[in-house]
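Q: turn this into a structure:
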Amino acid sequence: MLKTEYSPLLETFRFANGVELKNRLVMAPMTNFSSHEDGAVSREELDYYIRRSGGAGMVITACVYVNRGGKGFPGEFGADHDGLLPSLRELADAIKGQGAKAVLQIFHGGRQCPPEQLTDGQPVSASAVPSELPGGGTGPVPRPLTDEEITGIIADFGEATRRAIEAGFDGVEIHGANGYLVQQFFSPHSNRRDDRWGGDLEKRLAFPLAVLRSVKEAVKQHAREAFIVGYRFSPEEPETPGITMKETFALIDALTAEGVDYLHASLRELWSLPHRGTEDSRTRIEQIVDRAAGKAPVIGVGSLYTAADALKSLDTGISLVALGRPLLIDPDWVQKVAEGRAHEIKTELDTKAQAELVIPDPLWRALIHTPGWLPLKQ
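A: Next up is the predicted model:
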């Protein structure tokens, strides 16, 4: 390995369960809207992942729905039945064939699912509380899940984990962030239940912890070698009431007590400051790392476009650095660092380079036409 100032990013990393990554750089999970209607991964998606899996030590896929009622986006791929095992296997092989560990992000969209793609047209959630939208509007009013449906979805997470194992993935990441169903049960905004699945903080933790236990049981039963189980979370919500840093600390304590291989803090800006629930003025990520210290490694993410940004992020105490938008812009980001060419890393999306970047049409249209998603080079 070429020794440079950025060499700390390229050091190997070993999880407590023994799985080793070739470096400390991770491809963050990013929805790409490009799967087939039946939930199978498309050729364009496979090429997109192959293009980006040669450098990172670990690739976390776009979120995959654990049952059809949890499909959160058009063009999302699935892990809700065994008929999709060949598709999942193709994706795992594509990523691992480039030298990265492959982690499948498993999820249910809950009230965020578009009604037009649901069988009965009404999304579900912990309670009949719509999401608050930018500009003051609200989303559709979801139907509260029954106790039987909740236990079924928990089992679905376990079954999706079994399929990930059978397909050859190296791990799964439970998507408990970005306002989707797992977070909806933890949030005091979206969970107004008065049964065993809601109420005080302890009861709002019941669903996320049950999902984690279901996943871990599937690993225990089906994995023949070390298998990674991670958990992604959003540390705060803007709503009142909403998740605050105080509640996130309780979530971290609960998850690490159950046992997770890593925690993944979902942040748009890594160095963002907390709003509520802590008197500590340090960044959210530093406080998260402190809370998890000695119990689970933390993955940090958020606008780390340059090698200098990524290197500086290690000062927060994170163990692994996730790159999402930077790898959309420059799929050779990691290789350039490894080869001493960090100064050549591109930090703006070249709007004339779709073919070179191997980005599927649906994702390309979203990137080009969504203001503020990526810095664009015209």
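Q: hey, let's count contacts and neighbours off CA atoms from now on
A: Will do.
Q: let me see the ranges of the helices in the stretch 251-378 of the chain.
A: Counting by DSSP state H, counting those that start in this stretch, the stretch 251-378 of the chain has helices at residues 284-292, 307-313, 325-329, 333-338, 354-357, 361-369.
Q: correction: the stretch 101-250 of the chain
A: Using DSSP H, counting those that start in this stretch, helices in the stretch 101-250 of the chain cover 147-167, 181-186, 201-204, 206-222, 245-258.
Q: most packed of these?
A: When you average the neighbours per residue for each of the helices of the stretch 101-250 of the chain (mean count of other C-alpha atoms under 10 Å), helix 181-186 leads with a mean of 28.
Q: second chain to compare with the first, below:
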Amino acid sequence: MTTAFDPIDLSGTTLANRIAMAPMTRSRAGQDGVATDLTVAYYAQRASAGLIITEGIQPSVVGQGYPDTPGLHSAEQVASWRKVTDAVHAAGGKIFAQIMHAGRIGHPVLLPDGLVNVAPSAVTAKGQVYTAEGPKDFVTPHELTDAEIRATIADFATAARHAIDAGFDGVELHGANGYLIHQFLAPGTNRRTDEWGGSVENRLRFAVEVAKAVTAEIGAARTGFRVSPANPFNDIAEPDPEPTYTALVKELAALDLAYLHVLEVGEIRELVTRLRQDFGGTFILNPQTEGPTGQDALALIEDGTADLIAFGALFLANPDLPARLKAGGPYNTPDPTTFYGGTEKGYTDYPAL
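A: Take a look at the predicted model:
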């Protein structure tokens, strides 16, 4: 029987176990979106994961959605991430960079003067984003032109190249949680009538073209993709997700990507099972609930539901999570008040066993 503690070959990259660290925004980047010495310590502490997937990293200036999030679009940012990857590799770990364009989520005060958030359509998200000036309502985004869409696809590919230059083992394309790729997939946020919207085929075109551009740049073996079907986060509405995601996953499967990563939100296990079958390759599941100890989630590897299980808050609070899972605990309790922003408190000060 395969267990979470067995190694796995990820398209030529050997992972020590099947426990992944899920991507989690921490809003602790330095000035100009660089990784800091605290970032280095944070990820190196968690190098016993079979695979670390970083927090979302913006591929361009306009891709930023939150305060103090890191980028991969400048030489300074690339150099800062090299320190992170070197430290993780020295500790025996593997690390993929999650490339995340926030799209309409964010606010112009987080962007350089003159820039406004962008999206497939000029549809304002309900809700607010935290800024240095306090919470602010989301604004109506600029609707991307065809030329701007193609330039954005190129930004993803360039960021992927920068990730490899920075020493990452690969990248994960963030097509979940209501950010730009997800905004193209969802009919409520994509109201276009050109080749980038309307039908299922057109709505998934942006996601597929991003994946094609990135695989052409760095290779399919170093490219993963994350989705979250029917996830309402960031004011997304997907009342009938199955046709979109089955079609998307078949397109992604044809590219022979390193993995598909599904964030399970709501009662969608039947669709999750279908997507695993349709993808055919390595399948990472971030399950609906990881529980206070994560033990139930490990059974999803044993029964074949997934090849790897991604843990979020539990990994945030337990830097040596694989060892704790193997021992059956004990576990540190995550402190939600320190999830976003701040210092080493709630970031690098959680104790190991």
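Q: could I get the TM-score for this pair?
A: Superposed pair, TM-score by TM-score structural alignment, normalised by the length of the second structure: 0.86. Supporting alignment: 333 aligned residues with a C-alpha RMSD of 2.7 Å.
Q: coming back round to it: out of the helices of the stretch 101-250 of the first structure, which gets nearest to residue 333 of the first structure?
A: helix 147-167 (27.4 Å; C-alpha to C-alpha).
Q: quick one on the thing from earlier: between the helices of the stretch 251-378 of the first structure, which gets nearest to residue 117 of the first structure?
A: helix 361-369 (17.1 Å).
Q: show me what counts as buried in that closest one.
A: Buried residues in helix 361-369 of the first structure, counting neighbours by 16 or more other C-alpha atoms under 10 Å, are found at 363, 364, 367, 368.
Q: next, format the residues you listed as CSV and append distance to residue 39 of the first structure.
A: CSV is the format used below for the buried residues of helix 361-369 of the first structure (distance: C-alpha to C-alpha, whole Å):
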residue, distance to residue 39 of the first structure
363, 16
364, 20
367, 22
368, 25
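Q: for residue 104 of the first structure, which residues are in contact?
A: 60, 61, 62, 63, 64, 164, 169, 171, 172, 173 (C-alpha atoms under 8 Å, 6 or more residues apart in numbering).
Q: what does it align to in the second structure?
A: With TM-score structural alignment defining the correspondence, residue 104 of the first structure maps onto residue 97 in the second structure.
Q: which residues does the closest residue to its match other than its chain neighbours contact?
A: Spatial nearest neighbour of residue 97 of the second structure, excluding adjacent residues (C-alpha to C-alpha, 6 or more residues apart in numbering): residue 171 at 4.6 Å. By C-alpha under 8 Å, 6+ apart, the contact list for residue 171 of the second structure reads 96, 97, 98, 99, 160, 163, 222, 223, 224.
Q: go with 10 Å
A: The neighbours of residue 171 of the second structure, taking C-alpha atoms under 10 Å, 6 or more residues apart in numbering as the test, are 53-54, 95-99, 159-161, 163-164, 214-215, 218, 220-225, 258.
Q: on that earlier part again, format the helices of the stretch 101-250 of the first structure as JSON lines; extra columns: distance to residue 17 of the first structure.
A: Output for the helices of the stretch 101-250 of the first structure, formatted as JSON lines (distance: least, C-alpha to C-alpha, whole Å):
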{"stretch": "helix 147-167", "distance to residue 17 of the first structure": "16"}
{"stretch": "helix 181-186", "distance to residue 17 of the first structure": "25"}
{"stretch": "helix 201-204", "distance to residue 17 of the first structure": "28"}
{"stretch": "helix 206-222", "distance to residue 17 of the first structure": "12"}
{"stretch": "helix 245-258", "distance to residue 17 of the first structure": "14"}
